[in-house]
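>>> would you be able to build a 3D model of this:
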Amino acid sequence: MSSERPRADDADAERIESERVETETTDAETPESDFDRDDPRYYLNRELGELEFQKRVLAEATDERNPLLERVKFLAIFTTNMDEFFRKRVGGLKQQIAAGVSERTPDGRTPREQWEAIHETARPMFERQTDCYHETVRPALADAGIRILDYDDLSAGERRDLRGYFESSVLPTLTPLTFDPAHPFPHISNLSLSLGVLTREDPDDDLTFSRVKVPQNRPRLVRVGGDPDGDAAASGREDRFVLLEDVIADNLDLLFPNVEIVDYSTFRVTRNAEVGRDEEVAEDLIEMIEEVLEERRFATVVRLEIEDDAHPKVREILADKLGVGDREVFERRGPLAFRDFDSLLDLDRPELKLDSWSPKPHPRLADAGASADGGDIFAEIRDDDVLVHHPYHSFTGTVQQFLDAAAHDPDVLAIKAAIYRTASDSKVVETLIEAARNGKQVAVMVELKARFDEENNLEWAKKLEAEGIHVAYGTIGYKTHTKTSLVVRDEGEGVQLYSHVGTGNYHSETAKKYEDLGLLTADRDVGQDLVKLFNYFTGHSLHEQYRELLVAPGNMRERFVEKIRNEAECARRGEDARIVAKMNRLEDPEIVAELYEASMAGVDIHLVVRDICRLRPGLEGVSENIDVYSVVGRFLEHSRIYHFENDDPGYYVGSADWMTRNLDNRVEAVTPIEDPRLRERLDCVLATILSDNRNRWAMNADGSYDRIRPAEGEEVRNAQEIFMREAEETLRQRDGSR
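The predicted model follows:
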């Protein structure tokens, strides 16, 4: 596996350097080699690390190498991600500030200092998103025949047509809410787009404020010159749209007759999602979750977005009544929020998109569902472990097939599954219901505290219980984040256990967009470990020792620390030592300190961390042997892989990141990979990612990142495209050999 770090393109590096916000320790403050693991200078801030990741997401929207509609997609993703960040992280900090919390993070910041740094960092990011849309993306869309028009661009006839559409299809859905002595200030729902309208009856009257919510059940991009309600796929010679808020604004006289429309502007409110309850005193977890969902609707406002040309009175009223200070008000050139713009991806414009991708059957499981009872898949797993790699391998043809076979196989006695997130029309849950109807013992752990999926999971839990299925709703004090399932099968000579341990959720839709790994195995030790784990879900006693699995909050932290220290000891003895780890986030200070000490001992460490990373690579005398990379591409990198050179078996995959919450406060499972063929495959996966010069970014000691580009004359290596080609080629070779 190559450890060479490709250089960033000089021009690109200069651009990144010029945009860098000075929020972290400068080079002049680099710690000395006398390492003190409690020194805050050795740690980066997790919130600012998250914003660095969002900068990389936004960079995909500005990257002209990406097809145009792919860039639009990343504009929408950036909006969605930042909405969630403000709801969760900024909301939590605001609560801490209000409670007078002054405890410092490992990097030495109080909640208020973090809150201030976030706003200072985020403001230019939003400006960059707006500039990207107006200066590059929107003109490029127009050049491609996709025009997002201002109302001034419309002909009189087009305005008449849209007025008719407004009267028939939009006006009946609107409810103007006026704020005056007779009407209290209206509730502004979370993330809803609204118009703030100022009116008066006579020129000498005071201005009256009204809120008009832009309906979310009407298309945000309204087609001009065709069916306004038509979906974006109804493409003609030229696709022309106006924004729904502009249609409403141009027809406010129908909503407010016989008064003067003085001014209007769009605005948007973000509310805190950190509404919690004390689980220890909650008599009913279901009731608690339902209360949390209700309270989120009325939670504290953490951000107000408003058009930069808004009337001062609109801004004043909103800021006052929503309780936000100047720092929390983001004045932006419209449009506000680009999440709805991803509807443009439905246009039939393949030349403006990436080539479509359909996940392929796993070559070993392509025919395994041929028997009526599904026995073939169990025989295949019994012969050798199977490693599945989504979205290159089909979720339907692997994990779903495994569960479907179990549901219909007469020899299967029981199925157990842990569900953290699943689709709203989950085939997995329907399969478990079908299994129960077929007489199987079915037990399901449904995590009701999976943030923003609570309502969906609550509905599924009720349906499962209605079928007589054993349902556990989570565990007191811990979120259940493990992605595991277990099938118990009577095979004549005894009961055989078949296990799935994965890095991703049992979610058929995200499995097409998220990169994840999963192990299907008949290893009895893994199966017995899962028996212990599922007994904890439905009981109350948590085992601390397991035969094979690394389980949090049991043995996982201890085992990971042991493996890191073992590499350090090998390096001190002059032996080759290496750690390669891929994860979503590296946040736990203890693990960071262990990695620093391993680096100082001479261990060669390569980390692929998608977003948050507290560790500073490249510090002289401390982390010179550590490289940190991040990959941002068409698929969300979501798998967790851990490799320790001098460990046996040395490779592990599972649900846990190296975060304090994963190691101490969640139920997680990571499995060793015993099969030499699968270990070789994981080594290839890691090597391919570390050779990527298209989607990979290299982290600097100050927490910023430089994009890696091919050197002159070097071929472009896109790891995700390589895996796609390999999946196609492997299947082709299999079919050709039959």
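>>> going by C-alpha atoms from here, please, whenever you check contacts or count neighbours.
Noted.
>>> following element in sequence after whichever strand in the chain runs longest, please.
In terms of residue count, the longest strand belonging to the chain (DSSP state E) is strand 260-271. Downstream of strand 260-271, the next assigned helix or strand under DSSP states H and E is helix 285-296.
>>> that next one - contacts with which helices or strands?
helix 454-466 (3 or more CA pairs under 8 Å, 6 or more residues apart in numbering; DSSP states H and E).
>>> packing partners of the helix it packs on?
Against helix 454-466 (3+ CA pairs under 8 Å, 6+ apart) you get helix 285-296, helix 427-437, strand 470-472.
>>> show me what contacts residue 210?
176-179, 196-199 (CA atoms under 8 Å, 6 or more residues apart in numbering).
>>> and of these, the nearest to residue 189?
Of all these, residue 177 has the smallest distance to residue 189: 12.7 Å, by CA to CA.
>>> separation between that closest one and residue 194?
The gap separating residue 177 from residue 194 is 11 Å, by CA to CA, to the nearest Å.
>>> tell me, what's touching those two both at once?
Joint contacts of residue 177 and residue 194 (CA under 8 Å, 6+ apart) are 211-212.
>>> who's more crowded, those two?
Between residue 177 and residue 194, counting by other CA atoms under 10 Å, residue 194 is the more crowded of the two (21 against 18).
>>> one more, so I can put them side by side:
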Amino acid sequence: MTDTPLDTSHDRGGLVDKAETIEELDAGKAASSDRFFNRELSWLSFNERVLAEAVRPRYPLLERLRFLSISGSNLDEFMMIRVAGLVGQKQRGIERASIDGRTPTQQLQEIGSRLETLYAEQQRAWRELRRELEGTGIAIVSTKRLPSEAYSWLKDYFENEIMPVITLQAIDPAHPFPFIANRGMGILFTLTRQSDGEQVIEMILIPSALPRFVRIAGEEASYISIENLICRFASKLFPGYSVEGDGAFRVLRDSDLEIEEEAEDLVMTFRSAIQRRRRGQVIQLELEDDFDPVAEAVLRRQLAVEGATVIKTDGLIGIDGLEEIVAEDRPDLKFDSYAPRYPERVLEHEGDVFAAIREKDIIIHHPYESFEVVVDFIRQAAADPDVVAIKQALYRAGNQSAVINALIAAAEAGKTVTAVVELKARFDEEQNLMWASKLERAGVQVVYGFVELKTHAKVAIVVRRENGGFRTYCHFGTGNYHPVTTKIYTDLSFFTADPKFGRDAAKMFNYVTGYVEPRRTEAIHISPISLREEMCSLIDREIRNARAGRPAAIWMKCNQITDPQIIDCLYAASQAGVEVQLVVRGICSLRPGVAGLSENIRVKSIIGRFLEHSRIYAFANGYRMPGDRSTVLISSADLMSRNLDRRVEALVPIRNRTVHDQVLQQVLLANLLDTQQSWELMGDGHYQRAEEGDNPFNCHRYFMTNPSLSGRGEALEPDDVPTLVFHKETRGETD
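This next block holds a predicted model:
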């Protein structure tokens, strides 16, 4: 899920997953809405913040349209996974409560109420944007009269490009009702046969190969939706019939994959499960408001929509499809173009990535610095005669992956190459199966990891022959090896040749490929083995320091916080007087600012041009925060039960002083100081925009307009980069 700046469905952020189970609650802790926000309602709040960007005047018009499209794509996946999971529980009679005390039935009721408002806001935003687009020369036409030249072009296009592709299907006892795929769109026509007055219902399923919007030829940018185009020329499809009514519809289905843990052939099991997903239970049916009643009754009956959400709208169905219009070549209506920098440190070594890492550790801040350096890490390893082995964990790699091609080149060059391909990366399963097959044909040893655990860690190691022995070079990332998301997700890539990290990374790969659980590690922590324990231990250390009167603070940046144990640890820290600053982009089940519980916790969410995706965890360690002695770690893991207990993740300490300062006092601090893209989470669960103040600060603009903050070279003096200063009272400034 895809990839647009905030389309977290592809993590695509890993935004949605099946409902957490009651076993994830701490023993003896009662579920309570006084202590926790509901996960599903918190997610809806996140998508409301995304949608709010679509009506924000400060953004260019097509970027606002992109936010609207993303809100639609996000909501689709929420329905297909999260709501589908709750519906399934309700249908099976499972009424176990979530951490906030709500049963599946109660959650579905509240979600339904929020959805009604959210869908209405989407349509309101669409009408506003449509009017504004027309004022800039971009028109989305419907049934309005067209100039003769445009009409003639559309008629020819329909006859030559559309009619040969679509198929008419009568709906009657002689013709079985056709299967409608997940996210499938169609049109039902109610017709009267002119020869005998017989009423007939016909269906057209719109092939996914057709464009969602057709751009009418000409200098002016005029678009027509595919469903309006088909309806406009319906008379050409049904000669001898009178069209009495028509209506477009769209179907969403349960899209979760359920895999048998005892599966003997994981690849075949996944191929079969993907096929089943396409035929999942209908979860949502979208209909045009003036849908013909007779046709609607047929559709509802045939799709067995009992328990499904039915949305009727007088606007546009399939809001996510607006992304096609965003592609219009109008740079004046988009963000200024931005070209990521290649790390100066590597350039100073004439592009030799390994020489740069050998000198000292490097941190790369994407997308401000190019992901190409990560690809070069593998490319150069493939071409280097001294490299003997490459191992890489691939969660999402996209459909045009330079990383995959580099691994293939390495195998063809005779290197020992191991790729851990995660088949359970939601909605990328088919893509990953294809890559796995291609890698195997090239001679790569492909491993699929655990059946019951997702391998979500982003780790690569290169073993190189040096000075009569071997040296291991490591890459640890907070994001995926994906060519699209690396341009729009903010993530960190950490490179090191420290032997401790190399030994730990090798143990992690042995754990995934051979199920050999490491008894101890020297630097990194791995879930589900020790990551949770380490996180709780670090929080506990801050509590002890606060009680001893020493400086105590916790700064965290992640995508979601839902794990009850971690939240309770943070509550305990707040009650002990620890200052807790959290940047949580999406779901947050923690309730901040509650007297006696969390008055020392502040939570904010950043929504802007780039999707904040990096996970950074920092602890004062008994000294002033931020400072040289603070403990700083990066991770592939969010603070969710699935990440801590059901995924293989890596928590990586940053020990090099230069890198430590860059991550803590630039990247993390800039997120805390941001005011222009930030939302504050209130104790009652609602979010409000942060006050910009007299000196508004935009962390994305800061990183885009300053020299490299991470892979810095000797040519950059410290004064080249404005220093960020954190003041608890004023919330910061730049010097």
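>>> any idea what the TM-score is?
Overlay of the two chains. TM-score (TM-score structural alignment, normalised by the length of structure 2): 0.90; 683 aligned residues with a CA RMSD of 2.0 Å.
>>> now compare the contacts of residue 210 of structure 1 with structure 2 and keep only the conserved ones.
Retained in structure 2 (both residues aligned by TM-score structural alignment, their matches' CA atoms under 8 Å) from the contacts of residue 210 of structure 1: 176-179, 196-199.
>>> quick one on the thing from earlier: okay, the longest strand of structure 1 sits on what stretch of structure 2?
Counting by TM-score structural alignment, strand 260-271 of structure 1 pairs with residues 242-253 of structure 2.
>>> mean per-residue distance, the matching stretch to structure 1?
Once fitted to structure 1, stretch 242-253 of structure 2 is off its aligned match by 0.8 Å on average (mean CA distance after the TM-score superposition for structure 1).
>>> now do that stretch: everything it contacts.
76, 79-80, 84, 180-194, 227, 231, 234-235, 277-288, 290-292, 317-318.
>>> nearest residue to residue 406 of structure 2 other than its sequence neighbours?
residue 379 (5.1 Å; CA to CA, 6 or more residues apart in numbering).
>>> show me what contacts the one you found?
Taking CA under 8 Å, 6+ apart, one finds 403, 406-407, 409-410 in contact with residue 379 of structure 2.
>>> what's the helix or strand for residue 121 of structure 1?
Going by DSSP H and E, residue 121 of structure 1 is in helix 111-131.
>>> after that helix, which helix or strand is next? Please name it.
Assigned by DSSP H and E, the successor of helix 111-131 of structure 1 is helix 138-143.
>>> thinking again about what came up before, now render the helices and strands packed on helix 454-466 of structure 1 as TSV, adding mean neighbour count.
As requested, these are arranged in TSV below (neighbours: other CA atoms under 10 Å):
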stretch	mean neighbour count
helix 285-296	16
helix 427-437	20
strand 470-472	19
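>>> Serialize those to JSON lines and add fields for distance to residue 647 of structure 1.
Converted to JSON lines, these look like this (distance: least, CA to CA, whole Å):
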{"stretch": "helix 285-296", "distance to residue 647 of structure 1": "41"}
{"stretch": "helix 427-437", "distance to residue 647 of structure 1": "35"}
{"stretch": "strand 470-472", "distance to residue 647 of structure 1": "36"}
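>>> let me know which of these is the nearest to residue 238 of structure 1.
helix 427-437 (38.6 Å).
>>> for the helix or strand following the closest one, packing partners?
The helix or strand immediately downstream of helix 427-437 of structure 1 is strand 441-446, counting by DSSP H and E. When contacts are defined as 3+ CA pairs under 8 Å, 6+ apart, strand 441-446 of structure 1 sits against strand 412-419, helix 427-437, strand 470-472, helix 524-538.
>>> how about 10 Å then?
Contacting strand 441-446 of structure 1 under the criterion 3 or more CA pairs under 10 Å, 6 or more residues apart in numbering; DSSP states H and E are the following elements: strand 412-419, helix 427-437, helix 454-466, strand 470-472, strand 483-490, helix 524-538.
>>> mean shift between it and structure 2?
Looks like 0.5 Å for strand 441-446 of structure 1 (mean CA distance after the TM-score superposition for structure 1).
>>> and the angle for that strand with strand 412-419?
0 degrees (axes from the mean of the first three to the mean of the last three CA atoms, to 10 degrees).
>>> correct me if wrong: residue 595 of structure 2 contacts residue 34.
No. Under the criterion of CA atoms under 10 Å, residue 595 of structure 2 makes no contact with residue 34, lying 11.5 Å away.
>>> mutual contacts of those two, please.
residue 683 (CA atoms under 10 Å, 6 or more residues apart in numbering).
>>> comparing those two, which residue is more hemmed in?
Taking other CA under 10 Å, residue 595 of structure 2 and residue 34 do not tie; residue 34 has more neighbours (13 against 10).
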